[in-house]
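[1] Got a sequence here, can you build the structure:
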Amino acid sequence: MTGSDTLSRRAVLGGMTGAAAAAMLHTPAMAAVSLDLAKYRGKVVYVDFWASWCGPCKLSFPFMQQLAGRYPANDLAVITVNVDRQRAAADRFMQQVRSNLPVIYDAAGDLAQTWKVADMPTSLVFDRKGTMRFRHQGFFPGKVREYDGHIAQLVREG
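    As a prediction, this is how the structure comes out:
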């Protein structure tokens, strides 16, 4: 996790610590949409920010589908966050990539701004305690083994 991620977390959490902080970790009070990871407590969570106009995003969806299918639901949750301003574009994209992964629509970019997401796609990988452990900026097929390794490591940590 980078220093800027720590600052973002502090801003979101308002100085809370412990279980209260973990429950509120990803739900900025002022955001129009929220990403409440508290309901995924005890699971590794892979959150992917994407847009319909993003070529590498199209490459990442088969990887994420395989990832979601490889692990039991009690070990891993894969959540996608779309940043398109027009939901119709996002819906067309999801049909093209034939994905059934959950989507949070962030048309105003609130979540993307909270997590300082500038590159598409960007994936944030959280451990079972809700701590962001890995950040993948962009999607590179040559790095799939590395991405898989990050998930496997966190799942093994139990």
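[2] alpha carbons only for contacts and neighbour counts from here, please
    OK.
[3] in this structure, which spans are helices?
    Here the chain has its helices, by DSSP state H, at 3-13, 18-24, 55-70, 87-97, 110-114, 144-157.
[4] Helix 55-70 and the fourth one, what's the angle between them?
    Orientation note: helix 87-97 sits at an angle of 60 degrees relative to helix 55-70 (axes from the mean of the first three to the mean of the last three CA atoms, to 10 degrees).
[5] Give the buried residues for helix 87-97.
    Buried residues in helix 87-97, counting neighbours by 16 or more other CA atoms under 10 Å, are found at Ala90, Phe93, Met94.
[6] Quick one: residues contacting the residue nearest to the first one when sequence neighbours are not counted.
    With CA to CA, 6 or more residues apart in numbering as the criterion, Ala90 has its nearest non-adjacent residue at 5.5 Å, and that residue is Ser52. The neighbourhood of Ser52, defined by CA atoms under 8 Å, 6 or more residues apart in numbering, consists of Asn82, Asp84, Ala89, Ala90, Phe93.
[7] Another sequence for comparison is provided below:
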Amino acid sequence: MGYRLLKQKHFSIVQPVMIAGLILGSMTAHAEISDKDTAPVAPMGDFAMPTYQGTSISLNDYLGKVVLVDFWASWCSPCRTSFPWMNHMSAKYRDQGFEIAAINLDQQKPQAVTFLKELPPEFTVLFNASGEMPEAFEVIGMPTSFLIDRDGKVRATHIGFHSDKTKEYEKEIQQLLQEAQ
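    So this is what the prediction gives:
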């Protein structure tokens, strides 16, 4: 339901959803990841989405890796802060089996392209304006990220991006990378 609200063009509808997401985000961001045995399987989907780089990929292509699935939009201020951090994490941990799939939810692709020219990604950017993936993941705020282990289980969720919690976010990535493959 959250994504349906986000798709509306009226800021008055989007603003309460973003505020709720930021409030929830401050409560859900933590340095301990969920237990592997009780973690839900991520709704990775088996359909291909177009990438900013000009190809297409399915989230299922990431199974066997630790992946941060990040939902973002060009109008999202915290997304501007998260992109440089994601670039840094991608460069730092890519060789250890870490990937980032940033899924754009803009209805108008040119807005996303403008954002990406200003903050060039060093990770995969996917486009899903039709909304299947945010619906499947039950996204309620921007940005929302899901840290998924090598078995495709959601081990951490963050609603919003909090610069003061990046060390905790990185610790979660490190912890999943250290788990046996």
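[8] quick one on the thing from earlier: aligned partner of the residue nearest to Ala90 of structure 1 in structure 2?
    By TM-score structural alignment, Ser52 of structure 1 lines up with Ser74 in structure 2.
[9] mind checking how far the most centrally placed residue in structure 1 is from Asp75 of structure 1?
    In structure 1, the centroid-proximal residue (CA atoms, centre = their mean) is Val47; its distance is 1.2 Å. Distance of Val47 of structure 1 to Asp75 of structure 1, given as CA to CA, to the nearest Å: 14 Å.
[10] Please apply the same query to Arg156 of structure 1.
    Counting by CA to CA, the separation of Arg156 of structure 1 from Asp75 of structure 1 is 9 Å.
[11] quick one: which of these two has more around it?
    Between Arg156 of structure 1 and Asp75, counted using other CA atoms under 10 Å, the more crowded position is Asp75 (18 against 9).
[12] isn't Ala32 of structure 1 right next to Asp110, touching?
    Yes - between Ala32 of structure 1 and Asp110 there is a contact under CA atoms under 8 Å: 6.8 Å.
[13] So which of the two has more stuff around it?
    Between Ala32 of structure 1 and Asp110, counted using other CA under 10 Å, the more crowded position is Asp110 (17 against 13).
[14] what lines up against Gly64 of structure 2 once you look at structure 1?
    Using TM-score structural alignment, Gly64 of structure 2 pairs with Gly42 in structure 1.
[15] For burial, what's the neighbour tally of the residue nearest to its match when sequence neighbours are not counted?
    Leaving aside its sequence neighbours, Gly42 of structure 1 sits nearest to Arg128 (CA to CA, 6+ apart; 4.4 Å). For Arg128 of structure 1, the count of nearby residues is 19 (other CA under 10 Å).
[16] so how far is Val12 of structure 1 from the residue nearest to Ala90 of structure 1?
    Between Ser52 of structure 1 and Val12 of structure 1 the distance is 28 Å, computed by CA to CA.
[17] Same check on Arg41 of structure 1?
    Distance from Arg41 of structure 1 to Val12 of structure 1, counting by CA to CA: 18 Å.
[18] same check, this time on Arg92 of structure 1
    Separation of Arg92 of structure 1 from Val12 of structure 1 (CA to CA): 32 Å.
[19] what's the matching residue for Asn82 of structure 1 over in structure 2?
    Match for Asn82 of structure 1 (TM-score structural alignment): Asn104.
[20] close enough to count as contact, that match and Asn128?
    Yes - Asn104 of structure 2 sits in contact with Asn128 when judged by CA under 8 Å, with a separation of 6.0 Å.
[21] When those two are compared, which one has more neighbours?
    More crowded of Asn104 of structure 2 and Asn128, by other CA under 10 Å: Asn104, with 24 against 20.
[22] And the helices of structure 1: which comes nearest Met120 of structure 1?
    helix 55-70 (6.8 Å; CA to CA).
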